[in-house]
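J.: Show me how the following folds:
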Amino acid sequence: MLVLLSWPAPAQARWLEASGRHFVIYSEQTEAELRSFAENLERFDATLRFQLHRADLDRSPQTRLTVYVLADQGRLDALLGARGVAGIYFGRASGSVAFTSQVSRVPTDGGLDPQTVLFHEYTHHFLFNNFGFGAPLWFSEGYPEFWSTVRFTEDGSVQIGLPAMHRNIELTLARAMSVRELLTLRYPISDGETLAVVYGRGWLLSHYLSFDESRRGQLDAYLRALSEGQSAEQATHVFGDLDQLDRDLRRYFDQRHFTYALVPAAQVPIRPVAIRPLTAGETAMMYVKLHSKRGVDSREANSLIPEARRIAARFPDDARVQVALAEAEHDARNFAESEAAADRALAVDPHSVDAAVYRAWAMWGRIAASGDATPAQWQEVRRRLSAANHLDPDAPQPLELFFKSFAAEGIPPTQNAIEGLYTAFELAPEDRDLRLLAGRQLLVAGNAAGARGVLTPLTSDGHSGRLGPRIADVLAVLASDGPAAALARLDAPSTDDGRDRTH
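T.: Have a look, this model is predicted:
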């Protein structure tokens, strides 16, 4: 694959892994640079929890965000197949991932830097995992913008509320949009300028509600009202007279002086970050792994196979290398080869959840492709998925696949599978496909309130493409005609996007 050849050979790179409570990071940075980066990410999560009063519950390592840090923008461009994208995030039950590049300084000229994008996207990830309601558009994009400008001092203290210099133009244009319009604006928005204004004015409103003494407590009250099931329109009552709020917000912007807060490092302690060099096999396989994790189409998947097999043959006893091969083979629909690679990985590391998943998933693909799968074979697939679940009961993907296996066989899911689906969703609510699947099952069960709660966040998710308007239509049918009609509308043919390629 040409893009692989455009990068330095793997032997020239020294990849490190940083492992923390909420993140796993792969990078070519020096150990000191990577440790600082990893600790700042962990401190960012701690600050979000501190400010939003969210407990740090013990969760499966499988639910951590994996961040791949490319050496420079050129390599990130090559990986993503687009120029100038400062970063990207994918929420997945198999393991959410973000791709970014190293940045030596934070731009002061209004440019959008990788750290700003990563913090914006992680705030989305955090909100999905810690707030179980659908926030209006202004908050779902404006609040991540507010957090995207966080910076850290040398002693580990955290600066919150710095100006969003990258939104200068949008903030200037934002005066044309009233607060009343901002608070109730919904997707779809066909006008790119209007959407950009939402980002800028959403940041401004988030900043104002966070720092103005006269509005203290209103943002918390607003979020509480939404969590109690109030609509976007109903929840605005916490702000009082919206015309007055509009005037106050305009004055706040016109003063051109924005306060920021400094959270001392002692108030946001973090756990130690462990750093290790990747094995020779992992380093050699990294470029294949990067493409697999980004997501590939059929052509790309097949182009990776020769290199993946060549590397895996050199490192047959490296479990992580064999898992990477299992994933690449599965993406290329080489199910027998994927299953064999997963078996080799498990022979070396019997506790590898990823290997156990691919051992089941590859068998699934193999028997489904045969066209004559037997009930006993499907039972074996589910037995293997159960084995993966036993290795880590809080890993979402085995639970998701266990539920899906019943539809693949053409039989109704068991109650145990349905409960597993709901658990998987609770563990990985950032996965749109999983959210959609859980919402659909709630409609099947006739649980209108549950389905509404699960599906509503998709209507204000700016990264879901045409899926958001489609779900808004389903929810309108749910309100007027009930779960059965909403299910029929949801199952009607659609061309929605917002999905990953192989994930």
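J.: Every contact and neighbour count from this point should use C-alpha atoms.
T.: OK.
J.: right, and the helix or strand after the helix or strand hosting Glu145?
T.: Using DSSP states H and E, the element containing Glu145 is helix 137-148. Following helix 137-148 in sequence order, the next helix or strand is strand 151-152 (DSSP H and E).
J.: Could you list which residues are in contact with the most centrally placed residue in the chain?
T.: Nearest residue to the geometric centre of the chain (C-alpha atoms, centre = their mean): Gly91, 2.7 Å. Going by C-alpha atoms under 8 Å, 6 or more residues apart in numbering, Gly91 touches Val97, His125, Ala428, Glu430, Asp431, Arg432.
J.: Could you do Ser405 as well?
T.: The contact partners of Ser405, by C-alpha under 8 Å, 6+ apart, come to Trp378, Arg382.
J.: Okay, helices next: where are they in the stretch 101-250 of the chain?
T.: Per DSSP state H, counting those that start in this stretch, the stretch 101-250 of the chain carries helices over the ranges 114-130, 137-148, 168-173, 179-184, 192-211, 218-227, 232-235, 242-254.
J.: how about this one, so we can line them up?
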Amino acid sequence: MGRNLRGFIGACALAVAVLAGSSPAQAAGWLKAESKHFVVYGQLDERTLRDYALKLEDYDGVLRMFHGVPETQDAPRKFEIYLTNSSSFDRLWPKAPEEVAGFYMSSPNDVFAVAKRTGSDKDTNDYAFHEYAHHFMMQYFPYAYPAWVVEGWAEYFSTVDVHPDRIDIGRYSDGRVGSLFDTWLPLKDMLGKSVWQLKDDEQRFRFYAQSWLLVHYMQAKPERRAQLTAYLKAVGQDGEDPAAAMWRVTGQDAQSLEKSMRAYVDGKFFFQRLTRKPHADVEVKVSALPASATDLLMEVQRMKRGVDKDDRDRFVADVRKRAAKYEGDRFAQLAQADAEIEYGARAVGEDILQRLLKANPDDVEALRLMGESCLEAGEADPDRRAEFFAKARPYIARANKLVPDHYQTLYAYARSRSTDPDYPSENVLNVLLLAHQLAPQVDEISLRTADAMIRRDRKDEARVLLKILANAPHGGGGASEAKSMLAGLDAPAETAAGGG
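T.: Next up is the predicted model:
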């Protein structure tokens, strides 16, 4: 199946203009829809939320089929996504650029995505599908991919179109096509740079569009798919320059490859259509969050992103005011305790947690937050760090006993052992490896795991992990630290080679 792209641009612009004026209706309280692989939160009616969870399950099935991941191979944890309206999103990220439609967060505290529902369902789907494609690839196929492959691959699958009787793969990326008919980013830059290395939003937009197009072009024919496989091996395993490797495996230089890509846009643009049977019985459990979630859920998630230093006093005061409306409500108490520990009065937060634990010694979230509070106190006071870290361990151990294999708890335990004279012991390294296996998307855990591997003289394994981090398309502190650690690993060999 195919269609020329140029005639499609005007229709896209009209559709965007019409949809921008609409906004989906929102229910008052927050609901949670939980399926086999997803947990979806939203202020939506039950049917809409349930249908969205089913659509995500369909999408997961497409990714599994395309990548050869069997249905029986479950991810170690469900992917959480929050569907918000504009006002809720602004509470979660008050200073977000206006054009931001959502974000993906992976930290030692949580892994989740947020999608803002301000236009069509397709806009929300494209964003959620894009981020889940990243998450899926990191979970099942971690590798040192070039940045353009990481983003182009996610863009390629973000346009999967799910219908009751069919699923289309490889449709147009509506948000990207316009820039393909304008000046292009030089292919050498697109192939060799990360998103964060580009100078402005215009270049970054072109990067996404051209990356999507090149993935689409390479997927269109079997011989090109074979070239892409050879390319990934050359770059990810052999360390070949991303641009030079592309010229070599395709037999085209920059000028001829750009010409081929432009011709592909102007010609028949093929996608795959799969027929499907009606839904099998997919269980989706929908439940209501406590009323306090309306006032505090976005604030809880905001803390996982981090609150700007200048806003912290106002933020804590606001959380206190919101929590005071729900006396005796566990969710409100946990939210205030978290805010006090992070940005307010630690003693007040710990007192709230101790009251919760007195009422229920098996409150896993209260146990985890108490452990985290002790760890943070130790980080803030180097002279008493070992004391605070030891104080954290009973809380962490009990939380892990109640809910085993929770990556946050495992990582907290490994941190609590970092003051041990023999750190990292074999047991601590195994704990870190398990935490990394459960949440390979979290850079901080990956870096600490790589560091522990190096300390235990498992440098080759550490190098593989660090290369993945160093190639992160959006850069950041994790990528910079990974590059620094790689340089340190390679330094002795270079010194030896240069000596004599």
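J.: sorry, back to before: the helix holding Glu145 of structure 1 vs structure 2, average distance?
T.: Following superposition, helix 137-148 of structure 1 is found to deviate from structure 2 by 1.1 Å on average (mean C-alpha distance after the TM-score superposition for structure 1).
J.: roughly how far is that helix from the heart of the chain?
T.: Counting by C-alpha atoms, centre = their mean, to the nearest Å, helix 137-148 of structure 1 is centred 15 Å from the centre of its parent chain.
J.: In structure 2, point out the residues matching it.
T.: Mapped onto structure 2 with TM-score structural alignment as the criterion, helix 137-148 of structure 1 occupies residues 147-158.
J.: hmm, who's touching that stretch?
T.: Stretch 147-158 of structure 2 is contacted from outside by 125-131, 133-134, 169-171, 173, 190-195, 207-216, 471-473, using C-alpha under 8 Å, 6+ apart.
J.: Could you do stretch 361-378 of structure 1 as well?
T.: The contact list for stretch 361-378 of structure 1 (C-alpha under 8 Å, 6+ apart) reads His330, Arg333, Phe335, Ala336, Ser338, Glu339, Val381, Leu401, Ser405, Ala408, Glu409.
J.: Go through structure 1 and flag its longest helix.
T.: Ranked by residue count under DSSP state H, the longest helix found in structure 1 is helix 31-52.
J.: so where is that helix in structure 2?
T.: Counting by TM-score structural alignment, helix 31-52 of structure 1 corresponds to 46-67 in structure 2.
J.: what sits up against the matching stretch?
T.: Stretch 46-67 of structure 2 is contacted by residues 31-42, 69-71, 129, 133, 160, 162, 282, 284, 286 when judged by C-alpha under 8 Å, 6+ apart.
J.: Just the buried residues from the contacts of stretch 147-158 of structure 2, in ChimeraX please.
T.: Command for ChimeraX that selects the buried part of the contacts of stretch 147-158 of structure 2, burial taken from 16 or more other C-alpha atoms under 10 Å:
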select :125,126,127,128,129,130,131,133,134,169,170,171,173,190,191,193,194,195,207,208,209,210,211,212,213,214,215,216,471,472,473
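J.: any idea how far Ala135 of structure 1 lies from Ser460 of structure 1?
T.: Counting by C-alpha to C-alpha, to the nearest Å, the separation of Ala135 of structure 1 from Ser460 of structure 1 is 7 Å.
J.: Likewise for Tyr222 of structure 1?
T.: 16 Å.
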